[in-house]
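In: one predicted model, sequence on top.
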Amino acid sequence: MHLLVFEYSSIYYDNTLLSEGFNMLKSILNDLAEDDNINVDYLLNSKLSIGINKFNCITVDNNLISWLKCNSYMYDYCIFIAPEDDYIQYNISKILEENDVKIIGSTSHASYICTSKIRTYENLKDIKKIPTYKIDLNSNDDLNYEKIGEFISKYHTCIIKPDNMTSSDYIYKIHSIDELIIKLEIYEKNNIKTILLQEYIDGKSCSVSIINTHTYFNVICINSQEIIDENNKILYHGCKTPIDHPLKNEIIKISKNITSQISGLYGFFGIDYIIKDNMVYLVEINSRFTTPFIVLSDIASENLTCSIIDGVLNDNLNQINLENNSGTFTKN
């Protein structure tokens, strides 16, 4: 079994995502180091070092796509983590699929749907979603400030954020058209064209970590999310996992329904929610490894990465026991 492993920010040295991404990469490689039957190559920026001599490290600085087009055909399987931004995850998935590399994770189809939060909403039925107004800066038709003003007046406090970005950068709380116009100028300067205006749900943020195969579905755990409001800028600061939740059964039921409606969600992935007054609102689906994996790989009784590989390749899902442990990850 020849396996390729990489994480996008650890190749492009992206400081916005590097804290989480690099640590997820290390967790995956540490798990794989326990299995002598897997031949692993991993990709990394020359400025970084993992320190696992058992595997072959290939330096790829800022030319991942061209490298994959030329070399990915040599591998049987691939585990990778990449952001949804600008279809990055989707495009990588397509290259791997076209080169007959089996992805230990979601297909390009699932990635395409989850690349856009509004597209995700449009593909789901009977799921509680946050009231949303789409603003397309490429189209003057959508800049109807009368309708936008009505939306803000209806909900009083709103969240404005990019439709297709992974990082919590550029997420703001607003209360008026004037504040919205200021944020739209920021998006324009940063070439962000599709923006979502949503009702601000003053609830608790959480996520679920899932392993899914063709036959088996398992919510490994529910995770808390530490969300910080810094002068009306909303930032993700970290997570605690696992947590007990009074709506656990309802959250699992909703998560299974979501997963069943989007074909191709495989391997390890996460779904984010906001919960208020016992109502569970879908925020987004992350069709890839997510931050709680860093903690889970340490506290799980089984080798989590190898369990995921076994699940995807052999349609077999081992019971993941967290042994009453918990842990936290803080973005640094």
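Out: The structure has been received and is ready for your questions.
In: CA only for contacts and neighbour counts going forward, please
Out: Noted.
In: what's the neighbour count on Pro131?
Out: 15 (other C-alpha atoms under 10 Å).
In: give the contact list for it.
Out: Contacts for Pro131 were tallied using C-alpha atoms under 8 Å, 6 or more residues apart in numbering; they are Gln198, Glu199.
In: pretty sure Lys26 is in a strand, no?
Out: No - counting by DSSP: H, G, I helix; E, B strand; the rest coil, Lys26 is not part of a strand but helix.
In: name the SS class of the residue in the chain sticking out farthest from the centre, please.
Out: Largest separation from the mean C-alpha position in the chain: Glu146, at 33.8 Å (C-alpha atoms, centre = their mean). Going by three-state DSSP, the secondary structure assigned to Glu146 is helix.
In: okay, one more to line up with it:
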Amino acid sequence: MNILIFEYITGGGLVGETLPASLVGEGELMLNTVSEDLSELDDVQVSVMRDYRLQSNKQAKYEYIVDAKNGFADVIECVAKTIDALLIIAPESEGILSTLCEEYSNREFIMLNSTSRCVALVSDKLKTYKYLKCFNIPQIPTYEMSDVKLINSDKIIIKPKDGVGCERIHLLEISNNSSDVVNQFDTHNYIAQPYIQGQSASLSLLCWDGKCKLLSVNIQNIEEIEDGLELKGCVVNALEHDRFVEFSNSLIKTLPDLRGYVGVDILISKDKVLLVEVNPRLTTSYAGLSSALDVNPAGLILKTFIDQKLPEFFVLQETSITVNIGAERAA
């Protein structure tokens, strides 16, 4: 089985633009891990796409160079008839991931991603909040910028509707004149939330047809930096699963078109588990799964798509693994 991995940052998505070192580092981490996991499977050959400015990737059997003359879309079309599956790792911001999922669905190869429609929904934090509110999913209250005055909190978080991770997040003291806050941001593209004390964490899920397997519960190391937040890394498989199974099942039941690996950011505040956001793609936590669970997560993902149902398996090992990444600045 021939599988092509398109990691957007390292695979030519930014040809013609500057390659930010922090994004390259995180992209390489996920690319190398999933490439290695897939390469360990029987009868699987892995190929990757590569920005011409980066050194060769040693994990893949084949490598396709992307440059100004041959863009990533040209390369994918060129090799489309030679691959059996395509895995896209890309940011949700600016509709990048949803557009790619729409473009490469319904092809002769299997796309190892969620549907474009579902990706588009969860990529918009305000739409996701309103949708999931109908199903009583516990979430951090989310407001349009014009409604900042309704937030009953001394601190608020301002973030892009389609932001990724800690990207462009601002942590601000609320003043008596809330218009001062609103005027700093594009009211159409940003949202506001109350700042709630708690433990930042994430869930690594395997999903299909409204059902899920909880692979791990991960602690996130997020620090306050000036007026923003910075993700330093995570501890994979750090917390017991039992408390989070019902939450996971209830959430994924409302989003039946989430497929394969899904990361869910949560906040554990006192006795509550609150949804922060849904990431319909590989996340940083994936990098520690194989070691933490003593199972090949890429094999589970691939089997799910081939069988079109969740596999039966047992977690054989309960080990926590620390994953450190480069700084992801909220600017």
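Out: Received it, and whenever you're ready, just let me know what you need. As the structure is a computational prediction, the values presented were derived from the model and not from experiment.
In: show me which strand runs longest in the first structure.
Out: Secondary structure of the first structure per DSSP state E: the longest strand is strand 217-230.
In: that one: average distance to aligned residues in the second structure?
Out: Comparing strand 217-230 of the first structure with its match in the second structure after superposition yields a mean distance of 0.7 Å (mean C-alpha distance after the TM-score superposition for the first structure).
In: other SSEs contacting that strand?
Out: strand 204-212, strand 233-241, helix 248-261 (3 or more C-alpha pairs under 8 Å, 6 or more residues apart in numbering; DSSP states H and E).
In: my guess is Gln45 of the second structure contacts Glu36. True?
Out: No - Gln45 of the second structure lies out of contact with Glu36 (C-alpha atoms under 8 Å); the separation is 10.6 Å.
In: mutual contacts of the two, please.
Out: Joint contacts of Gln45 of the second structure and Glu36 (C-alpha under 8 Å, 6+ apart) are Ala60.
In: closest to Asn123 of the first structure out of the helices and strands packed on strand 217-230 of the first structure?
Out: Taking C-alpha to C-alpha, helix 248-261 is the member of these nearest to Asn123 of the first structure, at 7.5 Å.
In: and after that closest one, which helix or strand comes next?
Out: Counting by DSSP states H and E, the next helix or strand C-terminal to helix 248-261 of the first structure is strand 267-276.
In: after superposing, tell me the mean distance of the next helix or strand after that next one to the second structure.
Out: Going down the chain from strand 267-276 of the first structure, the next helix or strand is strand 279-286, by DSSP H and E. For strand 279-286 of the first structure, the mean deviation from the second structure after alignment is 0.7 Å (mean C-alpha distance after the TM-score superposition for the first structure).
In: distance of the most centrally placed residue in the first structure from Trp67 of the first structure?
Out: Closest to where the C-alpha atoms of the first structure average out (C-alpha atoms, centre = their mean) is Asn286, at 3.0 Å. Computed as C-alpha to C-alpha, to the nearest Å, the Asn286 of the first structure to Trp67 of the first structure distance reads 25 Å.
In: with Ser307 of the first structure instead?
Out: 28 Å.
In: quick one, which of these two is more surrounded?
Out: Ser307 (18 against 12).
In: excluding chain neighbours, what is closest to that one?
Out: In space, and not counting its chain neighbours, Ser307 of the first structure is closest to Asn318: 6.4 Å by C-alpha to C-alpha, 6 or more residues apart in numbering.
In: helix or strand for the one you found, which one?
Out: Assigned by DSSP H and E, Asn318 of the first structure falls within no helix or strand.
In: swap in the one 10 residues further on?
Out: According to DSSP H and E, Thr328 of the first structure maps onto strand 327-330.
In: check Ile306 of the second structure too.
Out: helix 297-307.
In: which strands or helices does that helix pack on?
Out: helix 21-39, strand 260-269.
In: out of the ones you listed, nearest to Ile191 of the second structure?
Out: Nearest of these to Ile191 of the second structure, taken as C-alpha to C-alpha: strand 260-269 at 16.9 Å.
In: any idea how far that closest one is from the chain center?
Out: Remark: strand 260-269 of the second structure is offset 9 Å from the chain centroid, using C-alpha atoms, centre = their mean, to the nearest Å.
In: equivalent analysis for stretch 44-56 of the first structure, please.
Out: The answer for stretch 44-56 of the first structure is 24 Å, by C-alpha atoms, centre = their mean.
In: also stretch 209-220 of the second structure?
Out: Taking mean C-alpha positions (C-alpha atoms, centre = their mean), stretch 209-220 of the second structure and its chain are 13 Å apart.
In: what do you get for stretch 78-86 of the first structure?
Out: Distance, stretch centre to chain centre, for stretch 78-86 of the first structure: 9 Å (C-alpha atoms, centre = their mean).
In: likewise stretch 160-169 of the first structure?
Out: Relative to its chain's centre, stretch 160-169 of the first structure lies at 11 Å (C-alpha atoms, centre = their mean).
In: run through who's touching the helix holding Ile306 of the second structure.
Out: Residues from elsewhere that reach helix 297-307 of the second structure, judged by C-alpha under 8 Å, 6+ apart: 34, 37-38, 41, 110, 112, 206, 208, 259-261, 289-290, 310-311.
In: my guess is Ser19 of the first structure contacts Thr291. True?
Out: No - under the criterion of C-alpha under 8 Å, Ser19 of the first structure is not in contact with Thr291, lying 9.6 Å apart.
In: the two: which has the busier surroundings?
Out: With neighbours defined as other C-alpha under 10 Å, Ser19 of the first structure and Thr291 compare such that Thr291 has more, 24 against 17.
In: excluding its backbone neighbours, what's nearest the counterpart of the more buried one in the second structure?
Out: Matched by TM-score structural alignment, Thr291 of the first structure corresponds to Thr284 in the second structure. Nearest residue to Thr284 of the second structure, sequence neighbours excluded (C-alpha to C-alpha, 6+ apart): Met30, at 6.5 Å.
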